[in-house]
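# sequence first, predicted model second:
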Amino acid sequence: MDTSKALPMLPMSAHVVQVPIPAATLPPESETNTYLILDAHVGTREAVLVDAGSSNPLHLQRLLDLLSQLGIRHVKALVATHYHPDHVCGFPALQELLQAPIFVHEADLQGALQVFACSNVHSLTVYPLPDELSVGSISLKMRHAPGHTHGHIHVEIAADAVVLVGDHLSGLGTVWIGPPDGHMQTYYEALTSLMAGPWEVAGPGHGAPLMDVPQAAQTLLARRHTREEQILSLLQAGPQNRFWLTQAIYSATVLAQARGVAERTIQAHLQYLLENGRLRREYLPNTGFVYYL
């Protein structure tokens, strides 16, 4: 193994290691975190691997090298926090290499199968996610936490007070929530659950571990509520569609890099405001839906 090119790894607790791996994801991110959950006291040195956003053979070989370095002889499961390609596109090749089953929440299963269909691996074993898995003596709770996608999960490692949160928190700033996958109300519920939980460390899908979980969740919740107030303030001047609102709210840099994601996030906010009776809408033939107070 060429250690000068080894993947970085960050031990988060006694049983959890974060491994950032380059992946095709949205700016400003350039990596997706893979997590290894292992029990060092088990003779077989088994592990559960959470998320793998790169199918690059070089990255996957370096991940295998890291498993070997850690003395892991058996990966018993490949777990997806959600089905988006920057979290699962490495799973087909890893299953072929490791002979480990893939687990995806049933609400994200069809989306994951569509992602996997683009791989060169055509015989996959993919299962609906169970409520619990274990690594040696360590119990892992698979908590359904929709928001970013309908089948998004949090992986709870209670023995270490660690929770792996996928794309519900970020070590690099904010996250995006948008239809058809995302739903703002359920995302708020997921954040509220994280604020009330016993977690000392959160492992996000992108960026460094978060050492104050309630504060990280509260910060993103406040950011979303601020965005809603921006929308309501802009609509005081009269009805507008989501495209105009997106252009008015986001910077030119964001629009240049991720306009589609910005539009979908605004759509999720508008849906939330409609569901809570704070907005109304009307369909106009030449404009589409416009929203008004």
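Received the coordinates, thanks.

# make it CA atoms for all contacts and neighbour counts henceforth
OK.

# the nearest residue to residue 5 once chain neighbours are set aside: what's it in contact with?
Among residues not flanking residue 5 along the chain, residue 62 sits closest, at 7.9 Å (CA to CA, 6 or more residues apart in numbering). In this structure, residue 62 makes contact with 5-7, judged by CA atoms under 8 Å, 6 or more residues apart in numbering.

# so is the nearest residue in space to residue 6 that is not next to it in sequence in a helix, a strand, or just coil?
Counting by CA to CA, 6+ apart, residue 62 is the residue found nearest to residue 6 once chain neighbours are left out, at 6.0 Å. Taking DSSP: H, G, I helix; E, B strand; the rest coil as the rule, one finds residue 62 in the helix state.

# my guess is residue 166 meets residue 202, correct?
No. Under the criterion of CA atoms under 8 Å, residue 166 is not in contact with residue 202, lying 9.4 Å apart.

# so which of those two has more stuff around it?
residue 202 (29 against 26; other CA atoms under 10 Å).

# what's downstream of the helix or strand containing that one, the next helix or strand?
Following DSSP states H and E, one finds residue 202 within strand 201-204. With elements assigned by DSSP H and E, the helix or strand that comes after strand 201-204 is helix 213-235.

# closest one of the contacts of residue 62 to residue 217?
The closest of the contacts of residue 62 to residue 217 turns out to be residue 7 (CA to CA; 28.3 Å).

# before we move on, the earlier item: distance of the residue nearest to residue 6 relative to residue 182?
Taken as CA to CA, to the nearest Å, the spacing of residue 62 relative to residue 182 amounts to 33 Å.

# next up, a structure to set beside the first:
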Amino acid sequence: MSDWPDSIHAGETEQHEPLVRRVLAPNPSPYTFTGTQTWLVGAGNEIAVIDPGPAGSGLSIGDPKDMNGEGHVEAILRAVGNAKITAILCTHTHRDHSPAAAPLKALTGAPIIGCAPLSIADDGPRADSAFDPDYAPDRILRDGERISGEGWTIEAVATPGHTSNHLCYALIESGALFTGDHVMKWSTSVVSPPDGDMSAYMASLQKLYDREDRVYYPAHGPAVDNPRQLVRGMIGHRRMRERQILGLLEQGAQVIPDMVTEMYKGLDERLKGAAGRSVLAHLVDLEKQGRVALDGEAWQLAA
């Protein structure tokens, strides 16, 4: 995290390349890092907004109580200025990504385009990432579908795993890929069953590795300027976690909290619940492969 400047503040606009700007939402947490990054695409009169972020109740950017995105819609509108928002896109519908789409649409008339709606119970530990039940897109993009505006073209890249409805967005003109929560430089993505699926997540990582994107702009943390190298490392990391799990089960039946303690030594206590969800995702995947089995609350190698 040392390469992320201390000077970045919520509500400020930062230019990353001619067609790409970023506005940081004021919702930092152990799961969102410095906050949700809303990406603005376009340099002319037509702007696409990617991941408008959390919704709020009217506090201003900079207010010390503003920890859930209040004022962020106003910051987006300030950054857009006199240009017209022609598309509001969401990578997925966790509560730190999509709720601001509705108020932004109400203020601008721009359509909500992108991932499919998804509303399920989130039994994981991430209170900031419960699903947004009110998300209502005007158009759902399928894998490979495109939208365009003045000087830009965006293509949907389906990447299920973190959530079943997760999309990345490729900016055709520059080779950039907006990766949402699927690939981030500062942290691995939480894969939390029942909607999170480790098998799908690994397939989506391989899908990105097979592409030739120049740079990744995630929803949290710094840009990734070595995409394929990072993704290769992430695939290796997940395979290492799988080997760790199987190694522990070779010693006997295990419950997930004890596995987390062994596998994530020194982990912040606030993140142990999320780590447990990812361990569960690996176990569910291994169970589908017939390699492990659940006996009560303990997991063991399949007979």
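On my side now, so go ahead. Predicted, not measured: the structure shown is a model, and the values here were computed from it.

# sorry, back to before: which of the contacts of residue 62 of the first structure ranks first by neighbour count?
Each of those was scored by neighbours using other CA under 10 Å; the highest score is residue 7's, at 18 neighbours.

# do you know how far the equivalent of that one over in the second structure is from residue 163 of the second structure?
In the second structure, the residue paired with residue 7 of the first structure according to TM-score structural alignment is residue 11. As judged by CA to CA, residue 11 of the second structure and residue 163 of the second structure stand 27 Å apart.

# repeat that for residue 104 of the second structure.
For residue 104 of the second structure, the distance to residue 163 of the second structure under the criterion CA to CA works out to 23 Å.

# again, but for residue 36 of the second structure
From residue 36 of the second structure to residue 163 of the second structure the distance is 17 Å (CA to CA).

# equivalent analysis for residue 176 of the second structure, please.
22 Å.

# neighbour-wise, which of those two wins?
Neighbour totals were compared for residue 176 of the second structure and residue 163, and residue 163 leads with 27 against 23 (other CA under 10 Å).

# now for the more buried one: what does it line up with in the first structure?
Looks like residue 163 of the second structure aligns to residue 149 there (TM-score structural alignment).

# how about residue 246 of the second structure?
In the first structure, residue 246 of the second structure lands on residue 232 (TM-score structural alignment).

# could you do residue 185 of the second structure as well?
That one, residue 185 of the second structure, aligns with residue 171 by TM-score structural alignment.

# once you drop chain neighbours, what's closest to its match?
What sits nearest to residue 171 of the first structure in space, not counting adjacent residues and going by CA to CA, 6+ apart, is residue 207, at 3.9 Å.

# who are the contact partners of the one you found?
Residues near residue 207 of the first structure by CA under 8 Å, 6+ apart: 20, 29, 31-33, 170-172.

# for residue 266 of the first structure, same thing?
With contacts defined as CA under 8 Å, 6+ apart, residue 266 of the first structure is in contact with 178, 242, 245-246.

# how much space separates it from residue 240 of the first structure?
As defined by CA to CA, residue 266 of the first structure lies at a distance of 12 Å from residue 240 of the first structure.

# check residue 204 of the first structure too.
In this structure, residue 204 of the first structure and residue 240 of the first structure are separated by 35 Å, where distance is defined by CA to CA.

# neighbour count for the two, which is higher?
Neighbours per residue, other CA under 10 Å: of residue 204 of the first structure and residue 240, the larger number sits with residue 204, 25 against 19.

# quick one: map the more buried one onto the second structure.
Using TM-score structural alignment to pair residues, one finds that residue 204 of the first structure aligns to residue 218 in the second structure.

# that match reaches residue 186, doesn't it?
No. Counting by CA under 8 Å, no contact exists between residue 218 of the second structure and residue 186, whose distance comes to 9.8 Å.

# joint contacts of the two?
Shared contacts of residue 218 of the second structure and residue 186, counting by CA under 8 Å, 6+ apart, come down to nothing at all.

# which stretches of the stretch 151-300 of the second structure form helices?
All helices of the stretch 151-300 of the second structure, identified by DSSP state H, counting those that start in this stretch, fall at 198-209, 227-250, 256-263, 272-288.

# typo on my end, it should be the stretch 1-150 of the second structure
72-80, 101-108.

# and the ones you listed, which is most packed in?
For these, the stretch with the most neighbours on average is helix 72-80, a mean of 21; neighbours defined as mean count of other CA atoms under 10 Å.

# distance from it to the first structure after superposition?
Comparison of helix 72-80 of the second structure with the first structure after fitting gives an average deviation of 1.6 Å (mean CA distance after the TM-score superposition for the first structure).

# that helix corresponds to what range in the first structure?
Helix 72-80 of the second structure corresponds to residues 59-67 of the first structure when matched by TM-score structural alignment.

# gap between that stretch and the chain center?
A distance of 22 Å separates the C-alpha centroid of stretch 59-67 of the first structure from that of its chain, computed with CA atoms, centre = their mean, to the nearest Å.
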